[in-house]
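**Student:** no FASTA, just this:
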């Protein structure tokens, strides 16, 4: 039996094509396999280091809270202060800041400007994200040797109370920068393809090299270098999406290295100095307290009581939103946390009654700006630490300006909802109001206890924050019975991340402010501002415009840290009360922070509300107008800020 033979040509053609396809596919398969292996390795290393770091920061923060609370008990209950408690707390605090900053970089939670990303293609957005990571990695690489040198230099210094080498504290800097570098590199590998990674690293290296080659040209430029580095470089980095803290650090490093003979060691020292104010210890504690208030149901109880009082009137729940934000504001240290505690409770019922989601998100953003001065706001604590204004005076002066802006917002609500259908609203009975009040009393008492303790000088902001934490734990576990121990560790990690992001900005902004001061810019600015026609009124008007713009671009804390030390002495020289000036500056910054299209606070409100940003663009105009009117009233009437001092 014979088998028919196939044409040899056909066989050769088929096999040749298969070989060609295999040869072409082989490099791609190998490339994909290599990429998958790299991703798997990067994911594994990231998870391992990330989990270990999360355990470390959880232990650090818990130890910080217990140590400070023990100090409060020893001082006020047993009348035997622990003399070394503040020193150890300060030592642990620097570690918490640096490790928290590393976690924030790993999780992509450092504050950055992303408003312009909506106008670029997805491919360009990915490119900008990768460049931002590469730039962050570049700063870490540049500062790591200086941080290591700083730790070695501090080894010879002994702490006064515990007689320990200060290297135990200063080593936090190189460890933190090293971890930031590792996480930046791992995120680059995980988020981008090889070509994009190398093009982004090449772009950053090219820019750094170009500035280095241009170094001889900077020397004769004098103060024009300030514009080049602190305006052009900072603005370019911020709008490209580089985190604000890293943008400040890159500009400061470039200015000092290329135009002066200052060693990079000074930058690390100024960062350390910026986060070493003892009052800043309260930042992570208030952030954690805010999360406890949300977790234990205390915020929900406050909102329920206000709703029982006002829920039946036209626009009633919108008034409740304004009042609830006033009560809970400032305790968490994060406006996002404040809004997240209130919006989910109110918005479903408000929508059921016919409120438009665009108006709701617009009012939520406006109340974020309105309550910036309500103590114990982290912005108030920050402005006190960098300018020397009394924290107690700021806590006292911040209450009434928030009320004035609340009144202007309520006027807009009354006008817009004057024809609201109230058929779905039911007036709560006296019994229901009394019941919700009794339930809310422990929650409502906490903000007033905190504010009163600081204002009356009974305890510092740091001490009262620890008292508030243990109060919230007891009330949540015993009274509200909503305490979930399983959430404590994630809350500690979240607190460390948010606090690290906030405080790293303060550190790098402090180094930038020091550079501006050393250059003589502050003296020139003081002379120029004093010569404005109109004196203090012109200065106040210019300050309002400046901080509205700065608030929209840099957010509140960086703007305060950077320009507070420069502008507050001028305000004082012009006869403006510093508490009054603080309130005007903070409110102006808040308007910028929550005003679209650039204010990132507005987009946070949209994200929490799950509402498209486009929906709130038109309604927020009325609310922002009301805020500006209220701000003008506060600026023109100093008594509003100083009447109760």
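**Tutor:** Looks like it came in fine. What you see is a predicted model; the values in this text were computed from it and never measured.

**Student:** going by C-alpha atoms from here, please, whenever you check contacts or count neighbours.
**Tutor:** OK.

**Student:** next secondary structure element downstream of the strand or helix carrying residue 501?
**Tutor:** Applying DSSP states H and E as the criterion places residue 501 in helix 488-518. Per DSSP H and E, the first helix or strand lying C-terminal to helix 488-518 is helix 521-530.

**Student:** quick one: buried residues of that next one?
**Tutor:** 521, 522, 526, 529, 530 (16 or more other C-alpha atoms under 10 Å).

**Student:** that older thread, buried stuff in the helix holding residue 501?
**Tutor:** 488-489, 491-516.

**Student:** and what of stretch 260-279?
**Tutor:** 264-272, 274-276, 279.

**Student:** closest to residue 315 out of those residues?
**Tutor:** residue 279 (40.1 Å; C-alpha to C-alpha).

**Student:** now residue 68: which helix or strand?
**Tutor:** helix 8-76.

**Student:** got the angle between the helix or strand following that helix and helix 8-76?
**Tutor:** As assigned by DSSP H and E, the chain's next helix or strand after helix 8-76 is helix 85-106. Interaxial angle, helix 85-106 versus helix 8-76 (axes from the mean of the first three to the mean of the last three C-alpha atoms, to 10 degrees): 160 degrees.

**Student:** what comes up buried for helix 85-106?
**Tutor:** 85-86, 88-106.

**Student:** who's in contact with it?
**Tutor:** 50, 53-54, 57, 60-61, 64, 67-68, 71, 110, 159, 161-162, 168-170, 172-173, 175-177, 179-180, 183-184, 187, 272, 275-276, 278, 281, 496-501, 503-504 (C-alpha atoms under 8 Å, 6 or more residues apart in numbering).

**Student:** what angle do that helix and helix 488-518 make?
**Tutor:** Using the same axes, to 10 degrees: helix 85-106 against helix 488-518 is 100 degrees.

**Student:** right, and residue 242 touches residue 137 too?
**Tutor:** No - if you go by C-alpha atoms under 8 Å, residue 242 and residue 137 don't touch, sitting 10.6 Å apart.

**Student:** what about versus this one:
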């Protein structure tokens, strides 16, 4: 196993894509162990890991996001946020946070949200007098809301790996997402007062009313998704299909910005994104087979039990461990690799698996903005055309707020489990 993990670390350090790293490390294990029977089961394992019905929600929500972007829903959400909050000191920074909160209920992916919003908000904030570095940092931090407020791709992956309800995970993400939004808004208020951020003129009531009327169809999409799941009308996967249908109707018939000529591009972008995630899932499932053969979950569980029997101390160790993992590993990869290992340990400490899922997902999202490997940083740097070093300096206050919120949610599980308990 030592040779396998060494090859895993080496391939990761030289920049090999994580999905390929997982596959090659699994092959190295077979070669070193000489277990040819394991080699025969690998092709079957590759396919069995992606045959779960719950995973169908991922490409469907990706498709919904593509339809909404081209259908004018995204632009109207940003315009609505700017009309309501743009006149405050640091107004455009608030707009960035609030618009990302709305969009989180559509896209569910922090990297996709970072790329999309960086194209829109960084030039707009720079034009208003904000530095490009602060604009990119605010956008990247606000995009963290994507995997927390439902629908969330990370929640779906966690639910499949942990055997929990996707609907419960979606409900559990609502309040943490709102708390994180409030935390970022308070930080903007402090920085706005300290640095004398600019503000725009207050919009006339007529313009505010017009923006509100125009955004109602856009807000109906996430509202119907969440209400349908909470009321038990449809499952999370079915809600993804309904989201696609609603986004298509709104874009084609109501806003009339989605054209029939755009549909092939929408499907192509969705297929590319889905293929990336699917390959990673298949390879991670293969590597999971190796970990199972080596009884890694049982060994780690025994080790954790020898350190402490206090669940509060275990949660502290878990958060530190996940924050460190997030610095060097992609969020999706860490979810699919670590969840099968951590769930049995959490059960020993009698930790609710929905609560555990929210903790793990928030940690992985924080990791996406943490050097040296933080993918969110690289996306914001590339799309926003900002150098990485000054961007990292600007992102630290947002990371500090995120870690504070993480520990609040860790030790006050009621904040996570209250909404799911209302519909249990």
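**Tutor:** That came through fine. Only a predicted model underlies this, so the values are computations on that prediction, with no experimental measurement involved.

**Student:** that older thread, in the second structure, what stretch matches the helix holding residue 501 of the first structure?
**Tutor:** Mapping helix 488-518 of the first structure onto the second structure (TM-score structural alignment) gives residues 263-293.

**Student:** how far apart are the matching stretch and its match in the first structure?
**Tutor:** Compared with the first structure after fitting, stretch 263-293 of the second structure deviates on average by 1.3 Å (mean C-alpha distance after the TM-score superposition for the first structure).

**Student:** could you do stretch 391-410 of the second structure as well?
**Tutor:** Stretch 391-410 of the second structure sits 0.9 Å off on average (mean C-alpha distance after the TM-score superposition for the first structure).

**Student:** what's the matching range in the second structure for stretch 581-590 of the first structure?
**Tutor:** Going by TM-score structural alignment, stretch 581-590 of the first structure sits over residues 356-365 in the second structure.

**Student:** now stretch 99-113 of the first structure
**Tutor:** Taking TM-score structural alignment, stretch 99-113 of the first structure hits no residues over in the second structure.

**Student:** how about stretch 70-87 of the first structure?
**Tutor:** Stretch 70-87 of the first structure maps onto no residues of the second structure, going by TM-score structural alignment.

**Student:** stretch 536-552 of the first structure now?
**Tutor:** With TM-score structural alignment as the criterion, stretch 536-552 of the first structure aligns to 311-327.

**Student:** buried set for the matching stretch?
**Tutor:** Result for stretch 311-327 of the second structure [16+ other C-alpha under 10 Å]: buried residues 314, 315, 318, 319, 322, 323, 325, 326, 327.

**Student:** against which helices or strands is whichever strand or helix holds the last one packed?
**Tutor:** Read that as residue 327 of the second structure. Here residue 327 of the second structure sits within helix 311-328, counting by DSSP H and E. Applying 3 or more C-alpha pairs under 8 Å, 6 or more residues apart in numbering; DSSP states H and E, one finds that helix 311-328 of the second structure contacts helix 353-367.

**Student:** report the buried residues of the helix or strand that the helix it packs on is followed by.
**Tutor:** Along the chain past helix 353-367 of the second structure, the next helix or strand (assigned with DSSP H and E) turns out to be helix 375-383. For helix 375-383 of the second structure, burial by neighbour count (16+ other C-alpha under 10 Å) applies to 375, 376, 377, 378, 379, 380, 381, 383.

**Student:** ok now the helix or strand following helix 375-383 of the second structure, how far from the chain's centre?
**Tutor:** Per DSSP H and E, the first helix or strand lying C-terminal to helix 375-383 of the second structure is helix 388-411. How far helix 388-411 of the second structure lies from its chain's middle: 15 Å, per C-alpha atoms, centre = their mean, to the nearest Å.

**Student:** what comes up buried for helix 388-411 of the second structure?
**Tutor:** Here helix 388-411 of the second structure shows 391-392, 394-395, 397-399, 402-403, 405-406, 409-410 as buried, counting by 16+ other C-alpha under 10 Å.

**Student:** would you turn the residues you listed into CSV with distance to residue 210 of the second structure?
**Tutor:** Shown next, in CSV, are the buried residues of helix 388-411 of the second structure (distance: C-alpha to C-alpha, whole Å):
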residue, distance to residue 210 of the second structure
391, 36
392, 39
394, 35
395, 35
397, 35
398, 33
399, 36
402, 35
403, 38
405, 35
406, 38
409, 38
410, 41
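
**Student:** ok, which pair from those residues is furthest apart?
**Tutor:** 391 and 410 (28.1 Å).

**Student:** if we can go back for a sec, for the buried residues of helix 521-530 of the first structure, give me TSV that also has distance to residue 318 of the first structure.
**Tutor:** Shown next, in TSV, are the buried residues of helix 521-530 of the first structure (distance: C-alpha to C-alpha, whole Å):
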residue	distance to residue 318 of the first structure
521	46
522	44
526	43
529	41
530	43
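
**Student:** what does the helix holding residue 327 of the second structure rub up against?
**Tutor:** 304, 308, 334, 349-351, 359-360, 363-368, 370-374, 410-411.

**Student:** hmm, try it at 6 Å
**Tutor:** 349, 363, 364, 367, 370, 371, 373 (C-alpha atoms under 6 Å, 6 or more residues apart in numbering).

**Student:** what's the mean distance for it versus the first structure?
**Tutor:** Relative to the first structure, helix 311-328 of the second structure is 1.9 Å off (mean C-alpha distance after the TM-score superposition for the first structure).

**Student:** that helix versus helix 375-383: what angle between them?
**Tutor:** 30 degrees.

**Student:** next SSE after helix 311-328 of the second structure?
**Tutor:** helix 331-348.

**Student:** in that next one, what's buried?
**Tutor:** Quick answer for helix 331-348 of the second structure (16+ other C-alpha under 10 Å): 331-346.

**Student:** before we move on, what about stretch 9-21 of the second structure?
**Tutor:** Buried-residue list, stretch 9-21 of the second structure, by 16+ other C-alpha under 10 Å: 11, 12, 18, 19, 20, 21.

**Student:** what's the helix or strand for the fourth one?
**Tutor:** Yep, that's residue 19 of the second structure we're talking about. Here residue 19 of the second structure is assigned to helix 18-33, by DSSP H and E.
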